[in-house]
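**Q** Quick one: sequence and predicted model below, then my questions.
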Amino acid sequence: MSIPQSGGGPIEHYSQLAEYLESGCKPRDAWKIGTEHEKFGYCKDTLKPLPFEGERSILAVLEGLRDGHGWSPVEEAGKLIGLEKDGANVSLEPGGQLELSGAPLDNIHQTCDEVNRHLADVKDISDKIGVGFIGLGAAPIWSHEQMPQMPKGRYRLMTDYMDKVGTMGKSMMYRTCTVQVNLDFASEADMVQKLRVALALQPVATALFANSPFFDGKVNGHKSWRSRIWRDLDPARTGMLPFVFDEGFGFEAWVDYALDVPMYFVYRDGEYIDALGQSFRDFLKGELPALPGETPTLSDWADHLTTAFPEARIKKYMEMRGADGGPWRRLCALPAFWVGLMYDQSSLDAAWDLVKGWDAETREMLRVSASVDGLQAQAGKVRMQELAQEVLGIAEAGLKARGRVGAGGLVPDETHFLDALKESVESGKVPADELLDQYYGDWDGDLSRIYKEYSY
């Protein structure tokens, strides 16, 4: 989840809200790739989640990165709650999940190198203090009561609010992990086409990256329980956003959607002020109960945009949000998947041609079925495994067309980052299927073995 945003000064005109989004438009040669991933930390001897403080803790890992690997501290109320370096940041999710939000980079070779360096640094520190990290979409064994709460004011407010708007909000906050990629757009029209493709094909990413078949210590009946959790979190701020496919959709329509998302907070002088359930529209009029008479800044607007959680969303860039956290190879595969679809116009057009005839019901059916069945999902005549194969073909063509070389020119393009996904499509098995095979096979129902065999 996001750190406080820096959006700008006072909002004096309604038009500034859409202009803020539009200011993210960049020419093609300036497009970047930002990869984010979360992971669960645990004590190796007890297999319990890491507390915030102590000899074996999240704080010890943050301090190790700060002191041994050149990261600068980010503090809130005197507590170390994040790190910054070279355009990237390390932050904490509510239950202590450690997140790398990567720097905006030119190609997938670079973003994968960044991921690799980060995981190697984290492992170096973790091994010294008896800590492990694992990439899964949902915590397989831990209960909500076992999860620590990080010392961030935003999370305290959200925790209190979640049970009022859904049944799984706390599970999302404390016991899920994701990997996502952030991409650029050139214009409003480019944003519209990309967001429509992103939403329609997000279930394919959910299926290919499904990696959460366990929850509360048992099999849960879904390949991606993380995706299932997001479907019962808060309908006002989640979902597949059918209005994005309406004629005339653009930045102004996104503004109207975001204004209807209930607020969580206002950030002032290092503190989060409770604005739970209040209206940003009232804030614009100076009628926000939390801050009577005060009107928002663009930084407040930027903060508010981070509190909408659909399957794909826009800020000054676009975020693909449908994938479970997972094994090392898939952390590089997700940006390859979306960059191949989005950053070559021929591939983007082909992807849109593939999905433009679907209605909202089909898109939602695919979303639900992907979470349950992975690559065996089906919505009407659309079969997920066949769809995923076609989509990967489009993505591969897009990466070949980009022709971004790596390894000092020895690697001609970025297509090899799709290999893990191609193997899944050929076999019909995603990470969740492998985990279930182990659980019913060699593990003989002993789910604790997941930590030793699947940690980074």
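**A** Looks like it arrived, so ask away.
**Q** For the rest of this, base every contact and every neighbour count on C-alpha atoms.
**A** Will do.
**Q** Quick check: His144 touching Gly169?
**A** No - assessed by C-alpha atoms under 8 Å, His144 is found out of contact with Gly169, at 11.3 Å.
**Q** Comparison target below:
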Amino acid sequence: MARDQIDMTPLQSRDELVAWIEAGVKPESEFRIGTEHEKTPFTLEGRQPVPYEGAKGIGALLEGMKLLLGWEPIMECGNIIGLYDVTGGGAISLEPGGQFELSGAPVETVHQTQSELMAHLAQVREIATPLGIGFLGLGMTPSWSRAQIPVMPKGRYKIMRNYMPKVGKYGLDMMFRTCTVQTNLDFSSEADMVKKLRVSLALQPIATALFANSPFTEGKPNGFLSFRSEIWRDTDNARSGMIPFAFEDGMGFERYVDYALDVPMYFVKRGEEYIDVSGSSFRDFFAGKNKILPGERPTLSDWANHLSTIFPEVRLKRYLEMRGADGVPWGRLPALPAFWVGLLYDNDSLDAAWDIVRHWTAPERQALRDDVPRFGFKARIKDRYLFEIAKECLVLSHAGLRRRGRIDHLGRDESRFLEPLERIIETGRSPAEEMLEKFNGPWKGSVEPAYQEYAF
């Protein structure tokens, strides 16, 4: 969730950086599930990007949501850029191109995730429909060029926008044209964090294949099933990827801190101002050697903000964030938390998943990650197709959710949320492959029908 932290205590030692992450350790009884999802706003008439300004813009949408929900506005330089629930619920924020993000509250069950989504959907529709705004549930905008997309008034994005072209081919596409859904999960100890991080990193390509639905760029097939996932391969490799060190001996909170210290920073926030320090490391800042802020030492806020600008396939903060999936229509959103909760929150399933991936090497994991955006389930690792492994993991996840035994008011456990994924496995085709068939068939070579079929 991109709400900047505010804790201005200057940092004295590396131990404090480690302790900040380690504070995420929780007993299993307190494990929660957080789900964040982004969706692309479009004008119902003409299916164009929605500007921030104006009576029917994103700003007006946020103002309407503020009145409806009674949530606190997040302001920047006089503009409303987000909302948060002071009672510890969720938050709403804007991605650079206006993508509308709900960062859900930490909840106990996937049933609650589903309820939260339904409520959010009803609330957003109540405000957006009169403004003529719809939302698209795909991993990437299928028809707009980057130049068409308006820029949201957030200081951190201005700095990122200037820096991105220096470090990769697709950074601006990532910012302005992509959407994701991610699940945030807890750990009970350092060893538990490491095990979950390793399993989920190795298996992130499965989520990419199951959720792949970004096969179009500017109205035409782009040659990929998840172009969103391909974009991350050349966005900024100093801060993204499969972090192979996570599988080495000695991995733990300290090792991740050492990695994060060397990831180039984007900004330092002081009051309302974002100071551009892009390209310099947190390690230098920590040593008082930042050229823009000579002699100044970072605060805990600076550290928390910096950790939120690192983008590996699984990110460690005070919880683990699964980052491999394309944004999807609302009916499929709860399937992502269900998949990972079944695998990672049940110890038998976690052990079985570790058995699947433990013998993979770093180059093999990397090759799978590199192949999955284009080939989806047909990507291979060792002598197996990803499809077989996905099938196996779905069985493990299903069993894990059944053993968790979290029942809704109708007596159903959380495994019911895997149904959309089970249907995908039954047909053997990712959502993107289904879309490409429609494009070449009933859609008659146009992506316009996506704005109806994949809208929220």
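**A** Yes, it's here. In this text the structure is predicted, and so the values were computed from the model without any measurement.
**Q** Fetch the TM-score of the aligned pair.
**A** Laid over one another, the chains give 0.98 as their TM-score (TM-score structural alignment, normalised by the length of the first structure), with 454 aligned residues with a C-alpha RMSD of 1.1 Å.
**Q** returning to what we had before: more neighbours: His144 and Gly169 of the first structure, which one.
**A** Gly169 (22 against 15; other C-alpha atoms under 10 Å).
**Q** Skip the chain neighbours and tell me the closest residue to whichever residue in the second structure pairs up with that one.
**A** Under the alignment by TM-score structural alignment, Gly169 of the first structure pairs with Gly171 in the second structure. Using C-alpha to C-alpha, 6 or more residues apart in numbering and skipping the chain neighbours, the partner closest in space to Gly171 of the second structure is Thr235 (4.3 Å).
**Q** What residue in the first structure is paired with the one you found?
**A** In the first structure, Thr235 of the second structure lines up with Leu233, judged by TM-score structural alignment.
**Q** Confirm that its match sits in a helix.
**A** No - assessed with DSSP: H, G, I helix; E, B strand; the rest coil, Leu233 of the first structure is coil; it does not lie in a helix.
**Q** Kindly provide the distance from it to Ser227 of the first structure.
**A** Noted for Leu233 of the first structure: a distance of 10 Å to Ser227 of the first structure, by C-alpha to C-alpha, to the nearest Å.
**Q** Going by how many neighbours each has, rank the two and give me the top one.
**A** Each of Leu233 of the first structure and Ser227 has its neighbours counted (other C-alpha under 10 Å); Ser227 has more, 31 against 24.
**Q** The lengthiest strand in the second structure: average distance to aligned residues in the first structure?
**A** Longest strand of the second structure, by residue count under DSSP state E: strand 33-43. Strand 33-43 of the second structure, aligned to the first structure and superposed, deviates on average by 0.4 Å (mean C-alpha distance after the TM-score superposition for the first structure).
**Q** Tell me which helix or strand comes right after that strand.
**A** Following strand 33-43 of the second structure in sequence order, the next helix or strand is helix 58-69 (DSSP states H and E).
**Q** and the angle from that following helix to strand 33-43?
**A** Here the directions of helix 58-69 of the second structure and strand 33-43 differ by 130 degrees (axes from the mean of the first three to the mean of the last three C-alpha atoms, to 10 degrees).
**Q** Helix 58-69 of the second structure vs the first structure, mean deviation?
**A** Its aligned residues in the first structure lie a mean 1.4 Å from helix 58-69 of the second structure after superposition (mean C-alpha distance after the TM-score superposition for the first structure).
**Q** what element comes up after the longest helix seen in the second structure heading to the C-terminus?
**A** In the second structure, with assignment by DSSP state H, the single longest helix is helix 190-211. Per DSSP H and E, the first helix or strand lying C-terminal to helix 190-211 of the second structure is strand 216-217.
**Q** what's that following strand aligned against in the first structure?
**A** Aligned using TM-score structural alignment, strand 216-217 of the second structure spans residues 214-215 in the first structure.
**Q** which other residues reach that stretch?
**A** With C-alpha atoms under 8 Å, 6 or more residues apart in numbering as the test, stretch 214-215 of the first structure has contacts from Ala138, Ala139, Pro140, Ile141, Trp142, Asn220, Trp225.
**Q** residues in contact with the residue mapped onto the second one from the second structure?
**A** Spelled out, that is Ala139 of the first structure. Mapped onto the second structure by TM-score structural alignment, Ala139 of the first structure lines up with Thr141. Counting by C-alpha under 8 Å, 6+ apart, Thr141 of the second structure touches Thr40, Arg177, Thr178, Ser214, Phe216, Thr217, Glu218.
**Q** so who does the residue nearest to the last one when sequence neighbours are not counted touch?
**A** Distances taken as C-alpha to C-alpha, 6+ apart place Ser143 nearest to Glu218 of the second structure, at 3.9 Å, with adjacent residues excluded. Taking C-alpha under 8 Å, 6+ apart as the definition of contact, the neighbours of Ser143 of the second structure are Phe216, Thr217, Glu218, Gly219, Lys220, Val447, Glu448.
**Q** tell me the two of those residues that are most distant?
**A** Thr217 and Glu448 (12.3 Å; C-alpha to C-alpha).
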